[in-house]
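Q: quick one: sequence and predicted model below, then my questions.
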Amino acid sequence: MAPSVAQIPEAEAATIIVPAKQTSSETKPKVRRIIDEEGGKTTASYPNYLPVWDHGEKYPPLEPFAHVDHGKDADPTFKDLLIEGSKVTKLTPSTGSEVTGVQLSKLTQAGKDQLALLVAQRKVVAFRDQDFADLSIQEALDFGGYFGRHHIHPTSGSPEGYPEIHLVHRNGSNSEFEGFLANRNSSVAWHSDVTYEQQPPGTTFLYILDTPEVGGDTAFVNQVEAYNRLSPALKERLHGLKALHSGIEQAEFSKGRNGVVRREPVTNEHPLIRTHPATGEKALFVNGGFTRSIVGLKKEESEALLGFLLAHIARGIDYQARVRWAPKTVVVWDNRVTAHSAIVDWATGERRHLARITPQAERPYETPYVPEAEPAKAQ
């Protein structure tokens, strides 16, 4: 489990093109398939979603595109989304909701627009009893593509023939995870997805395929509320600063495991404080996964300030929410204003298998800082 708004007409937005892969014909590329490693037979509920890593898949650099935020002009009454019979339960007062009685795959265009707005407002929303996993992969992608251009992850496994799907998969013992924990006390790793891209993801979809009976939850933190908790003086200082986000370390980690690197890694500078186009809210836009330094500050200054901000996000238990996975659950979050972490707390050997659809959004931008009004003094 990151990372000024351009607008284009609706008709043009529907024809977003994913870059074609480039393959080398010099030698037959190595292909790793989980189903082969499981002896050709698998207990996976959705074997068509088992990860494949094709070393022959190579993609050109991502080109900028004009993004339309569908939540910007959505009906705030949510009448096409929260239909009769639906139920909304807040996970916490500030962050996260759970919805039943709504079938995402059946939403109208207006319902999808309202979905984008609801998720922007609540930051993360879990939809129960969904048919997403039972759709064809292409149908799921067609749904997600409404919210932006599909991102193809540079190093993750994907279903064969569908590189736009990012897969999270762990089954049985996992030496990679054990190695990750060897020098750590916790599996928590707060991050927003692929924020090193020039246009990181926005409205993001993650749906469950197999899950342990207990454990494997995902935690989310509200970066808008994290910003709101800062003092006015610090908010004012942070505005105008940028941070460096890097995908180089992720690519090098994959290479070190003889994994794939589909696209050459990039770095990008993004504002420390970004503005959401639909809500106008300001949010901290730093994360421990990909933010490396604050531009223009000396090393010690950058490390101290960035360290404070990341610790502030991580310990904000009163603006975090924990989503428990259950069969047929789809979790939708706004990657622009949240960070998240998987909670790897089960040791039963059960499979945890999820698929992510990751539409890219606008290039991060900030609006000017407006000083907060001072409280009236007693006379």
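A: Perfect, I can see it now.
Q: can we go C-alpha only for contacts and neighbour counts from here?
A: OK.
Q: where does residue 121 fall, helix, sheet strand or coil?
A: helix (DSSP: H, G, I helix; E, B strand; the rest coil).
Q: show me the contacts for the nearest residue to it once chain neighbours are set aside.
A: Once flanking residues are discounted, residue 121 sits nearest to residue 279: 7.1 Å by C-alpha to C-alpha, 6 or more residues apart in numbering. Applying C-alpha atoms under 8 Å, 6 or more residues apart in numbering to residue 279 gives the contacts 72, 117, 120-121.
Q: and if we set it to 10 Å?
A: With contacts defined as C-alpha atoms under 10 Å, 6 or more residues apart in numbering, the neighbours of residue 279 are 71-72, 117-118, 120-121.
Q: pasting the second one now:
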Amino acid sequence: MAPPNSETLAQDIEKIDLKQLAREKGRYLVYPETKYPEIEEFVHKDPGHRADPKLASLYDNAEKIFDLTPQIGTEIHGLQLNKLTDKQKDDLALLVAERGVVFFRKQDINVHEAIKLGEYYGPLHIHNTFGHPPELPPIHVVYFDTQTPKQYFNYRRAGDAWHSDVSYEKQPPGLTILKIDLLPGEAGGDTMWASGYSAYDRLSPAMQKFVEGLEAVHTGQMQVDEAISAGHAVRRETWEATHPVVRVHPVTGWKSLYVQPGFTKHIVGMSRRESEAILGFLNNHIIAGHNFQVRFKWEEDSVAVWDNRVTCHNAMFDYLDVGRRHGYRVTPQAEKPYYDANGKSKHEADIAKAQAKQKQKQ
């Protein structure tokens, strides 16, 4: 049989429907032996710098925009992500940077449109070890069902799964897009996000001063070990990076705590016991930080857009005896994390904003 025509193959790829594929095949991922060169450093130009501080392109065109909690999470009704103008994309970058995560429901965007949207915000990350849909290596698929081995989930506390995606890269993701299109039923499979801004703000001044300037090692070793055990390829040779414990967002200028249980493993310059004590405290601070977390109950075809630089998140695996959950993530990379002593806390920014409004009224 002759090989498929490349033009026909390209057309087939353009028509791929991951939701339908998940319904028909369940686990449809492929694990090519493809190796990639190390990710080259690049200068990230955040579209949020071009945004209108009033976010008029969003507020003037949406049916409804409202906050889910005071510190993190905003929901937008009446806008389709696949129809955003460039100005709306810029304003969305600023809104996401400020609010941490923004949710959209009833979204028509397909995987190819999601890729194009993601490319607007930065070069797309290809995961070092995970599988992907056929011919779509930048797509990170979320799929778990009743056949998923449960031993990994049964012997850990749910709070240990808090993470910022692939923070072990030298230039980890910024604005990130996740669409969930299949759910296990009427309940189950929620996702939580925590604000790194507020996690920093809720440390005492003494602890803030202590952690600023510290650096921590982030590693993807666990994912590499899992891939090797499963016989899957490890695509690159580097899966470890050192980042500041407190980083500053390039658009907001706000300080954010940048550690999490998932990938942050050691604080530079400390003994093992010292590092475990400090990271244990900071991780528990995030896990128990219910006053700076938001929990989102998905509907099919909902999309979350979050800033991976200033949030961490945690999916709830409470449905593995109930049904399947499927979606996909597009993961643009951003700048190398940095600390700036001139950065401000979100709390300081909120006070300054309130004072400015008060002066306008006088």
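A: Happy to help now that I have it. Note that the structure is predicted; figures quoted are calculated from it, not measured.
Q: now rank the contacts of residue 279 of the first structure by neighbours and give me the top one.
A: Tallying neighbours with other C-alpha atoms under 10 Å puts residue 120 at the head of the contacts of residue 279 of the first structure, with 27 neighbours.
Q: any idea what it aligns with in the second structure?
A: With TM-score structural alignment defining the correspondence, residue 120 of the first structure maps onto residue 97 in the second structure.
Q: and the residue nearest the centre of the second structure?
A: residue 308 (4.1 Å; C-alpha atoms, centre = their mean).
Q: tell me how far the residue nearest to it when sequence neighbours are not counted lies from residue 33 of the second structure.
A: Distance criterion C-alpha to C-alpha, 6+ apart; nearest residue to residue 308 of the second structure, sequence neighbours excluded, is residue 174 at 5.0 Å. As defined by C-alpha to C-alpha, to the nearest Å, residue 174 of the second structure lies at a distance of 27 Å from residue 33 of the second structure.
Q: and what of residue 200 of the second structure?
A: Residue 200 of the second structure sits 41 Å away from residue 33 of the second structure, taking C-alpha to C-alpha as the criterion.
Q: mind checking which of these two has more residues around it?
A: residue 200 (27 against 10).
Q: translate the more buried one into the numbering of the first structure.
A: Residue 200 of the second structure maps onto residue 227 in the first structure, by TM-score structural alignment.
Q: for that match, list the residues it contacts.
A: Residue 227 of the first structure makes contact with 234-235, 273, 281-285, 309, 312-313, according to C-alpha under 10 Å, 6+ apart.
Q: which of those residues fall within helices?
A: Assigned to helices by DSSP state H, the following of the contacts of residue 227 of the first structure qualify: 234-235, 309, 312-313.
Q: now that we have these, which one has the most neighbours?
A: residue 313 (24 neighbours).
Q: surely that one touches residue 319?
A: Yes. Using C-alpha atoms under 10 Å, residue 313 of the first structure makes contact with residue 319 at a distance of 8.8 Å.
Q: mutual contacts of these two, please.
A: 221-223, 225-226.
Q: which residues in the second structure form helices?
A: Using DSSP H, helices in the second structure cover 6-14, 18-25, 56-59, 86-99, 111-121, 151-154, 196-201, 205-211, 221-230, 272-287, 346-361.
Q: just name the most buried of those helices.
A: Ranked by mean neighbour count, the helices of the second structure are led by helix 196-201 with a mean of 25 (mean count of other C-alpha atoms under 10 Å).
Q: mean offset of that one relative to the first structure (after superposition)
A: Superposed on the first structure, helix 196-201 of the second structure shows a mean distance of 0.4 Å to its aligned residues (mean C-alpha distance after the TM-score superposition for the first structure).
Q: quick one: that helix to chain centroid distance?
A: 17 Å (C-alpha atoms, centre = their mean, to the nearest Å).
Q: so for residue 160 of the second structure, which of the helices of the second structure sits nearest?
A: Set against residue 160 of the second structure and scored by C-alpha to C-alpha, the helices of the second structure come closest in helix 272-287, at 8.0 Å.
Q: how about the closest one, aligned to which bit of the first structure?
A: Using TM-score structural alignment, helix 272-287 of the second structure pairs with 299-314 in the first structure.
Q: have a look at how far, on average, the matching stretch is from the second structure.
A: So stretch 299-314 of the first structure averages 0.7 Å relative to the second structure (mean C-alpha distance after the TM-score superposition for the first structure).
Q: list of residues touching that stretch?
A: 188-191, 220-223, 225-227, 229-230, 238, 243, 272, 284-288, 291-298, 319-320, 338-340.
Q: mind checking which of those are buried?
A: Among these, those buried by neighbour count (16 or more other C-alpha atoms under 10 Å) are 188-191, 220-223, 225-227, 238, 243, 272, 284-288, 291-295, 319-320, 338-340.
Q: show me where the stretch 101-250 of the second structure has its strands.
A: Using DSSP state E, counting those that start in this stretch, the strands of the stretch 101-250 of the second structure run over 101-104, 140-144, 175-182, 191-195, 215-219, 240-244, 246-248.
Q: need those in CSV with distance to residue 128 of the second structure, can you?
A: As requested, these are exported to CSV (distance: least, C-alpha to C-alpha, whole Å):
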stretch, distance to residue 128 of the second structure
strand 101-104, 25
strand 140-144, 11
strand 175-182, 17
strand 191-195, 23
strand 215-219, 12
strand 240-244, 11
strand 246-248, 24
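Q: counterpart of residue 123 of the second structure over in the first structure?
A: Aligning on TM-score structural alignment places residue 123 of the second structure opposite residue 149 in the first structure.
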